[in-house]
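Asker: one predicted model, sequence on top.
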Amino acid sequence: MSSPTDFDRDSVRIHAPSRNNRAPIDESFFEAECNHRTTNNENFFESEENRRTTTNESFFKAEGSGAGGKRPVYRTFSENTSTHPDFPISRVFTDADPFVISSEKSSSKGKYPKEEIFNEETPLIPNNGSGGRRPDEHVSWKRETQDIGRDTLPLILAALLECSLSTASIIAVGRLGTNELGAASVASMLANFTGYMIYYGLTSALDILCVREFDNGMHHLVSVHFQRMLYLLLIVTVPIIVLWSFAEQILPRILSDKEVAILAGRYLRIIAWGTPGFALFESGKRYIQAQGLYSASPYVLGICAPVNALLNWILVWKCGLGFVGAPIALTITDWLLPLTLFSYVYFGSHDDCWDGFTRRALKNWGPMMRIAIVNVAAVESESLVYGVTTLASSYIGTQALAAQTVLVTVTNIIWQVPYSLSVSTRARVSNLLVLGLGDAAWKACKVATSVAFGVGSLYLILLSLLRYPIAKILSRESEVIELVAQVMPLCATAHFVECLVLGVSGILCGISKQSEAGYLQTGMFAVVALPLEFGLAFGLGWSVWGLWIGALSGFCAILAAQCLFLYQTSWEKVVQQASESLSADSS
C-alpha cells in the first residue's frame, strides 16, 4: 500500500478541462495539489495519534484511581491458555515495552502477586537453580486436596455404579440359596480375572497416552490412541468369548462342588455375549475422561445401573427365570452401556478429539502395548489374590465359600474408592510434571498419600463396626453370617494397607514408573501372598483366616517395596525427565 504522501497524477488529471476544450498544462497546478494533500494527511495522522494517546492515558489513570490508585486493571488470560509448559501463568499486556507477566496464584487480602519483568534478553526457561521450577510456585494443601477431590469424586461414583452391576446379580441370586450365591461369586471372580480385569488393564494405558497428548494439544493423537485400543480390545475379546462359552464343561473338572461348577459355567456362558459391549464402553469411558470430562461415566452409569437392578428383579424373581435371569440382565446392561455413552457424547457435542477413522491406528502399537501389558499384569496379580482365595475356599467347604463370597463382594465394592483416587493421582501428578511444576507435583503426592491413609482408616472403622449388618445383607445363613463377622476385622486391616498401596501406585504411574510399579506388585503377590495363603489355609488348617492373613502379608510387602523404591528415586531427575519427554513429544 502507498504511503499518505505518495501522489497519483492520474487522480489529479480528472480535474483538468475536458478533451474538447483542452488548455495548456500548468505544472504549478500539480505541485500545489500535491502539497495540499500531503499537508492534510500529515495533520490528520498527527491529530489521530494525539487523540489515541490522550484517550489511553486517561483510561489507565481512571482505572488506576478506580482501583484505589494502586495499579491499573489489565486483561489477563487464564493459565490454560499458556503456550509454554514452563509458564502456565497469566499474561498482562500494556502498550509499553517490556511487558509484565504476573503469576495467577496471587494471594488475597489486597496483596498483588510478585511481578517479573521480561525483555528480549530473558531466557525462555528460567535459570533459578531449581530444575526450571519457579521460586513463587506454591500450592496449599487445601487447594491440592480440593483439586484431587474434584477429579476423584466422579470417578468414585462411576466406579461404584459400575461395580453395582455385578453386585446386583450376586444379591439377586444370593437369596435363592447357598449354592447359587457361591456359583455367582465364582463366576464373577472368574469373569473379573479372565475378562474384565484384562479390559481394565489394557484401557488404563489410555489414562497415560491420551491424557499426555491432550495436555500437549495433540488432540488428533488422542483419537488415534483410542482407535488402536478399540482394535486391540476386539482382538482380545475373541478368546474370552470362546473360553467362557466352554466354561460349563471346564469348571466341573476344577471345582470340587459339581453343582456350583455347573451353575458358574452357565453364568459365564451367558455373559460372554456382553463382553464386546463392555469393551466398547470401557475404552470409550477412558477416551472421554482423557479430555477432562469425568462426569460422562456417572451420567451413563446412573441410567444403566438402575435399569440393571430392575432387570435382575424382573428376570430372577418376577418372570421366574431364577439363577439364569441374573446373567441375562448383566448381558443386556453390557450392551446398553456403550449405546448410552455414545448418545451422551454425540448429542451433547462433548467430544473435541475425534478426527475420523484412520489407517494410522493400525500401526505403531509398541508404546501402547508396553504400557498395557504392565498394567494388565498389575491388576491381574491383585485380582488373582482374591480369585485364588475364592477358588481355594471351595475346597474348604460350602460355608467357607459363601463367607468368602461375602467378603470378596464387599472387597470389590470398597476397592473402587482407592482405585479411583489412584487414577486421579496419576493424572494429576503427570499433568503437573508436564507443566514443569515439580514442587506442586510433590505436594500432590503427599496429599494423595494422606487421603489414601484417611480412606483406609475409615474402612477399618466402618467394616469392623458394621460387620454383622453387612453379612446379613448378602446371606441368610446364620453360620455364614457368624464366620463373616469374625473375619471382617482382618479383611478391613488388609483393605487399609491396600488403600496405601493403591495411593503409592498412582504416584509411581504419575512419574512414569508404571513398569516398576507393575513388577513390584506382581512379584510380591507371587512370592509372598500366594504361598502364604495356601500354606496357612491348608498347611496349618487356618481356613478363611489363613487366606486373608496371606493377602494382608502380600499388601504389606508391596507397600514396603514401593516406599523403598520411592525413597531411592531422585525427584529432580523425575522433573527433568518429564521436561525432556515433553520436548521430545513437541519435536
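Answerer: Ah, there it is.
Asker: every contact and neighbour count from this point should use C-alpha atoms.
Answerer: Fine.
Asker: what segments of the stretch 451-587 of the chain are strands?
Answerer: In the stretch 451-587 of the chain, no strands are defined using DSSP state E, counting those that start in this stretch.
Asker: can you map out the helices along it?
Answerer: Along the stretch 451-587 of the chain, the stretches classed as helices by DSSP state H, counting those that start in this stretch are 467-474, 478-510, 514-524, 530-534, 543-567, 571-586.
Asker: could you do the stretch 151-300 of the chain as well?
Answerer: Using DSSP H, counting those that start in this stretch, helices in the stretch 151-300 of the chain cover 178-191, 197-203, 205-215, 219-245, 247-250, 258-271, 275-289, 296-312.
Asker: I'd like those helices written out as TSV, with distance to residue 429 and mean neighbour count added.
Answerer: Listed next are the helices of the stretch 151-300 of the chain as TSV, based on distance: least, Cα to Cα, whole Å; neighbours: other Cα atoms under 10 Å:
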stretch	distance to residue 429	mean neighbour count
helix 178-191	32	26
helix 197-203	19	24
helix 205-215	11	22
helix 219-245	19	19
helix 247-250	42	18
helix 258-271	37	22
helix 275-289	16	23
helix 296-312	22	21
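Asker: gap between the closest residue to residue 548 other than its chain neighbours and residue 521?
Answerer: Counting by Cα to Cα, 6 or more residues apart in numbering, residue 548 lies nearest to residue 491, which is 6.4 Å off, once chain neighbours are set aside. As judged by Cα to Cα, to the nearest Å, residue 491 and residue 521 stand 19 Å apart.
Asker: comparison target below:
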Amino acid sequence: MEDGIQTKLLRHEEEEEEEEGDLKGRIWDESKKIWRVALPGVISRVCAFGTIVVTQSFIGHISGLDLAGYALVQTLSVRFVNGILLGMSSATETLCGQAFGAGQHHMMGIYLQRSWIVDLITLTVLLPIFIFATQIFKLLGEDAAVANSGGNISLWFIPFVYNFVFSLTIQMFLQAQLKNMVIAWLSIFQFGIHIPLSLLLVYKLNLGVAGAMIALSLSSWFLVIGEFIYIFGGWCPHSWEGFTVAAFKDLFPVVKLSISSGVMVCLELWYNAILVLLAGYMADAEVAISAFSICLNINAWEFMISLGFLGAACVRVSNELGRGNAKAAKFSIKVLLGTSIAVGLFFFILCLIFRRKLAYLFTNDERVAETVSDLSLLLSFSVLLNSVYPVLSGVAVGAGMQGTVAIANLVCFYVIGIPIGALLGYLTNLQVKGIWIGMIGGVVTQTVALVYMAWATDWDDQVKKASERLNRFYVKSSDNPE
C-alpha cells in the first residue's frame, strides 16, 4: 500500500519536473524568437534616435537659445510628423507580419510599396508644419526668441523627415520576415559616422547649428540607401518581386488601417509634445523647455529599447495569428512582458544612480541641470513604465486592434493625463514637476487599460480576423499565377 503511494508520488514529481522542464524549454525557445526580432530593433532604434540626441547635444553646447529652439521643433513638429508616419507604417507591420505567418511572402513587397505611396503623400501634405514653424510657435504663444530660432532649425529638418517614409516601413517589412539584423548593422554604421561628421561640420568647418543639422540629414539617408541596396540587391527574393502596379490597387483599406494605426501612435507621441508646450508657458520658458525636453529625450532614448520589444510583440503575435495559433500568441505575450519588465527595472535603477549627472551631457547651464535633477526621480518611474505599455501596444498592432487602443489613448492621455499635468503645473508650486506627474498619471491608466484589453481579448476570434484580412488583400504572386 505504502509502496503504491510512494510510486504515485514519485510519478507525480517526475511529471511536475517534466512539465517544468518543458515550460523552461518553451520559455527559452520563445525568448530566442523574441530577441531575434527585439535585439536588432533595439540597436537600430537606439542608434537612430541617438543621432537626434547627439545633434541636440552639439546644438546645446553652441547656444542655449538654439537648444530651446531645437527642443521645440524636435519635440513638437518632428514628433507630430513622426507620430503620424510611424503610426501609419505600423499598418505595414500588421499586414506583413500576418502575410509572413500565412506563407504569403510575395504580398509583403506589395504592402511595402502601398505604404510608401500613402506615407509620401501624407508627409508632403504636412510640410507646411516645418515651413511656417515660426508663425505656428508664436500662434501657440511660445517665447518670440525661441520661436524664431525654432523656425530656422525647422527648415533644416525637412530633408531629414523624408527618410522616415522609407526607414520606418522598410524596418517593419524586414522585421516581419526576421531579416532586420541588417538594419542593426546599418544603424550602428549610421551612428558611427554621425559623431565624426558632426565634429567636422560644426567645429572644423565652423558651420554651427547648420553643420549639426546637415550631419543629421546625411547620416539618416546613409541608412535608407543601405536598406535600398539590401532589398533591391536580391536579399529578399520571396518578399520583393520588384515594383508593381498592384501597389496602387486596394489602397483604401490600407489607408483605413494606416489612419487607425496613425491615430493610435500619434495620440501617444503628441501627448509628450503637448506637455512640452505647457512647459513653454511657464515663467522661465527657455529653462523649462530645455530641462523638460532633456528628460523627455532620455526617456525616449530608453523608450527605443521598449520599441524593440513592441516590434517583437507585433511580429510574434501577427506571425502566430497568421499561422492560426492563438495559444502560441498568448504564451508569447507573457514571455515578452516578463523580459521587458526585467530590462525596465535595470534602467530604473540606472537612472536613480546617475540622476545628478544626466543633464551635463546636453548643457552647461546650471539652472537647466538643477531642473533636470529635480525631475530625475519621476524620470526613473517613467522609464519603468516604458517596459510594460509598449509591449501591449505591440500586441494590439500585431492583432490589428489599433482602433481600440486609439480610444484608450485618447481617454487616458487627454482626459486624464494632460488636465492633471496642467492643474499641478500651474495651480501648485510643482511647476514642470507637476506636468510630469500628470504625464505619469496618463501612462499608468493607459497601461491598466491595455492589460485589461489583452486579458479580455478572444484570441481565437483574432485568428479568424487575421485570415479574413489576408484573404481580402490577397494578390497572386507572379511566381504562382494559378
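Answerer: Thanks, I have the structure now. Remember, it's a predicted structure, so these values are computed and weren't measured experimentally.
Asker: any idea what the TM-score is?
Answerer: The TM-score (TM-score structural alignment, normalised by the length of the second structure) is 0.87; 453 aligned residues with a Cα RMSD of 2.5 Å.
Asker: the residue nearest to residue 548 of the first structure -> the second structure?
Answerer: The alignment partner of residue 491 of the first structure in the second structure, by TM-score structural alignment, is residue 379.
Asker: work out the gap between stretch 391-408 of the second structure and the centre of the chain.
Answerer: Here stretch 391-408 of the second structure is found 13 Å from its chain centre; the criterion is Cα atoms, centre = their mean, to the nearest Å.
Asker: give the buried residues for it.
Answerer: Residues 391-403, 405-406, 408 are the ones in stretch 391-408 of the second structure that count as buried (16 or more other Cα atoms under 10 Å).
Asker: so who does whichever residue in the first structure pairs up with residue 359 of the second structure touch?
Answerer: Counting by TM-score structural alignment, residue 359 of the second structure corresponds to residue 471 in the first structure. By Cα atoms under 8 Å, 6 or more residues apart in numbering, the residues touching residue 471 of the first structure are 406, 480-481, 484-485.
Asker: now do 10 Å
Answerer: 403, 406-407, 410, 477-478, 480-485, 488 (Cα atoms under 10 Å, 6 or more residues apart in numbering).
Asker: closest to residue 91 of the first structure out of those residues?
Answerer: Of all the contacts of residue 471 of the first structure, residue 410 has the smallest distance to residue 91 of the first structure: 50.6 Å, by Cα to Cα.
Asker: tell me the counterpart of the closest one in the second structure.
Answerer: In the second structure, residue 410 of the first structure lands on residue 298 (TM-score structural alignment).
Asker: roughly how far does that match sit from residue 263 of the second structure?
Answerer: 24 Å.
Asker: comparing these two, which shows the higher neighbour count?
Answerer: Between residue 298 of the second structure and residue 263, counted using other Cα atoms under 10 Å, the more crowded position is residue 263 (22 against 17).
Asker: so the aligned residue in the first structure for the more buried one: helix, strand or coil?
Answerer: Aligned counterpart of residue 263 of the second structure in the first structure: residue 377 (TM-score structural alignment). Following DSSP: H, G, I helix; E, B strand; the rest coil, residue 377 of the first structure is assigned to helix.
Asker: next up, the contacts around residue 377 of the first structure.
Answerer: So residue 377 of the first structure contacts 197-198, 201-202, 383, 515, 518-519, 521-523 (Cα under 10 Å, 6+ apart).
Asker: farthest pair in those?
Answerer: That would be 202 and 523, which, of the contacts of residue 377 of the first structure, are the farthest apart (Cα to Cα) at 19.4 Å.
Asker: skipping its backbone neighbours, what lies nearest residue 65 of the second structure in space?
Answerer: Here the residue nearest residue 65 of the second structure, using Cα to Cα, 6+ apart, is residue 146, at 6.3 Å.
Asker: what distance do you get for the one you found to residue 433 of the second structure?
Answerer: 22 Å.
Asker: before we move on, back to that, state the distance from the match of residue 359 of the second structure to residue 286 of the first structure.
Answerer: Taken as Cα to Cα, the span from residue 471 of the first structure to residue 286 of the first structure is 34 Å.
Asker: likewise for residue 230 of the first structure?
Answerer: Applying Cα to Cα to residue 230 of the first structure and residue 286 of the first structure gives a distance of 11 Å.
Asker: likewise for residue 257 of the first structure?
Answerer: 39 Å.
Asker: do residue 183 of the first structure as well
Answerer: 31 Å.
Asker: re the thing from before, wait, which of the contacts of residue 377 of the first structure is closest to residue 441 of the first structure?
Answerer: residue 515 (19.8 Å).
Asker: tell me the contacts of that closest one?
Answerer: 370-375, 377-378, 508-509.
Asker: report the central residue of the second structure.
Answerer: residue 307 (4.6 Å; Cα atoms, centre = their mean).
Asker: now that residue. Nearest residue, chain neighbours left out?
Answerer: Counting by Cα to Cα, 6+ apart, the residue nearest residue 307 of the second structure is residue 390, at 6.4 Å.
Asker: you'd agree that neighbour is up against residue 344?
Answerer: No: using Cα atoms under 10 Å, residue 390 of the second structure is not in contact with residue 344, being 11.5 Å away.
Asker: hey, what's in contact with both of those two?
Answerer: With Cα under 10 Å, 6+ apart as the test, residue 390 of the second structure and residue 344 both reach 303, 305-306.
Asker: next up, the contacts around the aligned partner of residue 37 of the second structure in the first structure.
Answerer: In the first structure, residue 37 of the second structure lines up with residue 151, judged by TM-score structural alignment. By Cα under 10 Å, 6+ apart, the contact list for residue 151 of the first structure reads 292-295, 420-421, 423-425, 427-428.
Asker: the nearest residue to residue 39 of the second structure once chain neighbours are set aside and residue 210 of the second structure, how far apart?
Answerer: Counting by Cα to Cα, 6+ apart, the nearest residue to residue 39 of the second structure once its immediate chain neighbours are dropped is residue 308, at 6.7 Å. Residue 308 of the second structure is 31 Å from residue 210 of the second structure, where distance means Cα to Cα.
Asker: which one of these two has more residues nearby?
Answerer: Comparing residue 308 of the second structure with residue 210 by other Cα under 10 Å, the one with more neighbours is residue 308, at 27 against 16.
Asker: which position in the second structure pairs with residue 315 of the first structure?
Answerer: Residue 315 of the first structure maps onto residue 201 in the second structure, by TM-score structural alignment.
Asker: quick one: its match and residue 55 touch, right?
Answerer: No: Residue 201 of the second structure lies out of contact with residue 55 (Cα under 10 Å); the separation is 11.6 Å.
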